[in-house]
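Chemist: Predicted model, plus sequence, below.
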Amino acid sequence: MDLLSQIVARAKSNKQRIVLPEATEERTLRAADRVLAEDMADIVLIGNPNEIKQLAAQWGLNSVDKATIIDPENNPKSEEYATLLAELRKKKGMTIEQARELVKNPLYLGCMIIKTEGADGQISGALSTTGDTLRPALQIIKCAPGVSCVSGGLLLISKQKEYGEDGVLVVGDVAVTPMPNANELAQIAVCTAQTARSVAGFTDPRVAMLSFSTKGSAKHEVVDKVVEATKLAHELDPELKLDGELQADAALVPSVAAKKAPGSDIAGKANVLVFPNLEVGNIGYKLVQRLGDAIAIGPILQGIARPVNDLSRGCSVDDIYYMVAITACQAMDAKANK
């Protein structure tokens, strides 16, 4: 069974409630129909019920009627949500009138449903920007305990089976924090390892903190940051298997590791890679994807107390379907660690 099939199987084994706030968007509704037909998750659709039902009929989607549909313009819980939102944001000066308008926004409404335990995760981005997706999540659901920065993890599936876990690597950050400091980089390392466990199913994450230096082979302040982040990550999670600073070849290739980092328990065996900044991460994974013909799945948002994931506006129905499964796996993990 390939990795994506394993993720779907885990989602089906413990159904979670996933909000799709862009419910009248065609790819989103088609993905919801597939999820519901396969009984992979319980789906909450946000939008006008009549419009959703008409579109489902037009596109021949027979399972959409299994979803819970919430109309943001006629929601019996609107005042309850507005009161809570105003309370959450009162230090920022939000009035009840502003909150009443915001809870009609599907992205805010979805996060309020999660906040009040009506759902376990949310996915948007087929129509919305990353900023629009993240803003309500950070204002309402907030970061997980001990985390102050959100990051983007990614599953890289390579045909080179000798690397990672049978060709699977989990990497981060590739999407959110442009220039993390040492403390933020340490958090990204811990969160990416958690994604490796909850989504990729790794029982033994082995984290390499990447740099252009291996164990002091070069001197520079950006190397110092990775060294400090490695120390801080050990303090955040003393049980986590992690080492740095390591060059990418030393992290992945046993023969190189033996020369550059002898005695390291991680070098040559890493299955989780943490990039020193977003520029390196984003460029690096796209080069591997295009030149190395690897499959890239994500970004998977990390560090939010309950999973809220972002899609590319060019996403496919399959992308949304699999992101539902990934979000469900994250939700199970969030509950287990609550």
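Modeler: Arrived safely, thanks for sending.

Chemist: switch to C-alpha atoms for all contacts and neighbour counts from now on
Modeler: Fine.

Chemist: Is residue 311 in contact with residue 320, as I believe?
Modeler: Yes - Residue 311 lies in contact with residue 320 (C-alpha atoms under 8 Å); the separation is 7.4 Å.

Chemist: Of those two, which one has the most company?
Modeler: Of the pair residue 311 and residue 320, residue 320 is the one with more neighbours under other C-alpha atoms under 10 Å, namely 26 against 22.

Chemist: quick one: contacts of the strand or helix carrying the more buried one?
Modeler: Residue 320 belongs to helix 317-336 when assigned by DSSP states H and E. Contacts of helix 317-336 from elsewhere in the structure, counted by C-alpha atoms under 8 Å, 6 or more residues apart in numbering, are 4, 7-8, 10-11, 14-18, 27-28, 30-32, 34-35, 40-41, 120-123, 195, 198-199, 298, 305-309, 311.

Chemist: and these, which of them are in strands?
Modeler: Among the contacts of helix 317-336, the members falling in strands are 17-18, 121-123, 298, 308-309 (criterion: DSSP state E).

Chemist: got another, please set it beside the one above:
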Amino acid sequence: MGFLQQLAQRAESAGRRIILAEGHDERVQDAAVRLQDHGHIEPILLTPDCTVGPPPGWKGPIRCPVDDPELPRYADFYRQIRPQEALDDRTARERVADPLYFAGLMVRAGDADGVVAGADHATGDVVRAAYRCVGTSPGHSYVTGAFYMVVPSFRGTDEPEVLTFADSGVIPNPSPEQLVEIALQAAEMRSVVVGDVPHVAFLSFSTHGSARSPAAEKMRKAFELLKDKRPDLAADGELQADAALIRQVGQRKAPSSPVAGQANVLIFPDLGAGNIAYKLVERLAGATAIGPILHGLALPYNDLSRGADPASIEWVAYVTAVQAGS
């Protein structure tokens, strides 16, 4: 059984309520109906537009926060968890009427188990709402993002392979210290979502000093920091992508590396590299891109590409359910 089928089964076992916060978007509506019909999770639709009716085949309500009877309760709750904003009641209600915030507060209050949004919002809007409503998990200073790329088999396996691309969605130009956080979060969440052993590669255009530049040195320093912090984690850097992924190349370029040729968590030097890489692999190699999955949050709240189709939204919802059940 392949990863995608296992993911759907694990989501069903978790039995979670997942909010799709952009119920006015036709792609989100289509995904909600698919999720409802497949029965693996319980989807909840929110919309900012109270005139939006249910999509064909939808059996539940569409909640509109502006007119929702729970709005006053969630507004009070928001003021309690965000006292530093010093919002009056009216301003709090206006803030919470935004489905991104309403959804996050539903999860924070225990009225739902996870959120999926971003089909019609920029990543910054989604991350800001998630950070304010559910907060970061203990021990994590940053929210980071990753894509789970289900790619055609290229290392002799019978099934497609799953690679984690991080950070491909949130931090534009991470420092070595932030790269360590990105790597640790990606490795930790991969163990939850995929269930295998993470092998982390800090990617560069250089392998073990084959080229000298500040950009390559940044990745080398990030690896050294990670090694000091988590010597038990299989990791290496800096590595070129072919050395990280292809065993024969890795043996030639980095014969002493513990991960060369078997990396499954790819850490990119900046958001530009990570974002471009995932889109190229998705569009040219026919990969399934699931994400951005947000790491470092206290509760599951995940982003979408604005180019997402209904199937992509469905897969992110399943990952969100698996996170909630972990």
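Modeler: Yep, that arrived. Everything numeric in this text was worked out from a predicted model, so none of it was measured.

Chemist: Post the TM-score for the overlay when you can.
Modeler: These two chains, once laid on top of each other, score a TM-score of 0.89 by TM-score structural alignment, normalised by the length of the second structure; 325 aligned residues with a C-alpha RMSD of 2.5 Å.

Chemist: Map residue 324 of the second structure onto the first structure.
Modeler: In the first structure, the residue equivalent to residue 324 of the second structure is residue 331, according to TM-score structural alignment.

Chemist: can you map out the strands along the stretch 101-250 of the second structure?
Modeler: Taking DSSP state E, counting those that start in this stretch as the criterion, the stretch 101-250 of the second structure contains strands spanning 114-116, 144-151, 161-166, 200-203, 235-239.

Chemist: Kindly reformat the ones you listed as JSON lines containing mean neighbour count.
Modeler: Below are the strands of the stretch 101-250 of the second structure laid out as JSON lines (neighbours: other C-alpha atoms under 10 Å):
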{"stretch": "strand 114-116", "mean neighbour count": "29"}
{"stretch": "strand 144-151", "mean neighbour count": "25"}
{"stretch": "strand 161-166", "mean neighbour count": "25"}
{"stretch": "strand 200-203", "mean neighbour count": "29"}
{"stretch": "strand 235-239", "mean neighbour count": "28"}
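
Chemist: Tabulate those (TSV), appending distance to residue 22 of the second structure.
Modeler: What follows is these, written out as TSV (distance: least, C-alpha to C-alpha, whole Å):
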stretch	distance to residue 22 of the second structure
strand 114-116	9
strand 144-151	20
strand 161-166	25
strand 200-203	34
strand 235-239	38
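
Chemist: what number of residues lie near residue 232 of the first structure?
Modeler: Using other C-alpha under 10 Å, residue 232 of the first structure has 19 other residues around it.

Chemist: thinking it is in contact with residue 188, fair?
Modeler: No - with the criterion set as C-alpha under 8 Å, residue 232 of the first structure and residue 188 do not qualify as a contacting pair; they are 11.1 Å apart.

Chemist: circling back to that earlier point, biggest separation within the ones in strands among the contacts of helix 317-336 of the first structure, which pair?
Modeler: 17 and 298 (20.0 Å; C-alpha to C-alpha).

Chemist: if we can go back for a sec, which member of the ones in strands among the contacts of helix 317-336 of the first structure is positioned nearest residue 141 of the first structure?
Modeler: Distances from residue 141 of the first structure to those, taken by C-alpha to C-alpha, are shortest for residue 308, at 9.1 Å.

Chemist: What lines up with that closest one in the second structure?
Modeler: Under TM-score structural alignment, residue 308 of the first structure pairs with residue 301 in the second structure.

Chemist: quick one: its match and residue 258 of the second structure, what's the gap?
Modeler: In this structure, residue 301 of the second structure and residue 258 of the second structure are separated by 33 Å, where distance is defined by C-alpha to C-alpha, to the nearest Å.

Chemist: out of these two, which sits in the more crowded spot?
Modeler: For the pair residue 301 of the second structure and residue 258, the greater number of neighbours falls to residue 301 (31 against 17), based on other C-alpha under 10 Å.

Chemist: what's the distance between the closest residue to that one other than its chain neighbours and residue 126 of the second structure?
Modeler: On the basis of C-alpha to C-alpha, 6 or more residues apart in numbering, the spatially nearest residue to residue 301 of the second structure that is not a chain neighbour turns out to be residue 115, at 4.6 Å. Residue 115 of the second structure is 10 Å from residue 126 of the second structure, where distance means C-alpha to C-alpha.

Chemist: And residue 139 of the second structure, by the same measure?
Modeler: For residue 139 of the second structure, the distance to residue 126 of the second structure (C-alpha to C-alpha) stands at 22 Å.

Chemist: try residue 307 of the second structure
Modeler: With the distance defined as C-alpha to C-alpha, residue 307 of the second structure ends up 15 Å from residue 126 of the second structure.

Chemist: So between the two, which is more surrounded?
Modeler: The residue with more neighbours, out of residue 307 of the second structure and residue 126, is residue 126; 22 against 10, by other C-alpha under 10 Å.

Chemist: who's in contact with the aligned partner of the more buried one in the first structure?
Modeler: Correspondence of residue 126 of the second structure to the first structure, assessed by TM-score structural alignment: residue 133. Taking C-alpha under 8 Å, 6+ apart as the definition of contact, the neighbours of residue 133 of the first structure are 107, 124-125, 308-310.

Chemist: Mind putting these into a markdown table with distance to residue 84 of the first structure?
Modeler: Below are the contacts of residue 133 of the first structure laid out as a markdown table (distance: C-alpha to C-alpha, whole Å):
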| residue | distance to residue 84 of the first structure |
| --- | --- |
| 107 | 16 |
| 124 | 22 |
| 125 | 25 |
| 308 | 19 |
| 309 | 23 |
| 310 | 24 |
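
Chemist: thinking again about what came up before, does the match of residue 308 of the first structure touch residue 118 like I think?
Modeler: No - applying C-alpha under 8 Å, one finds residue 301 of the second structure not in contact with residue 118, separated by 10.4 Å.

Chemist: quick revisit: buried sites along the helix holding residue 320 of the first structure?
Modeler: Taking 16 or more other C-alpha atoms under 10 Å as the basis for neighbour counts, the residues of helix 317-336 of the first structure that come out buried are 317, 319-334.

Chemist: Check stretch 232-252 of the first structure too.
Modeler: 232-234, 236, 240-252.

Chemist: can you give me the offset of that stretch from its chain's centre?
Modeler: Distance, stretch centre to chain centre, for stretch 232-252 of the first structure: 21 Å (C-alpha atoms, centre = their mean, to the nearest Å).

Chemist: what's the span of that stretch, first residue to last?
Modeler: Using C-alpha to C-alpha, one end of stretch 232-252 of the first structure lies 23 Å from the other.

Chemist: what's in contact with that stretch?
Modeler: Applying C-alpha under 8 Å, 6+ apart, the contact partners of stretch 232-252 of the first structure are 163-164, 182-183, 186-187, 189-190, 205-216, 223, 226-227, 230, 256-257, 260-261, 264-271.
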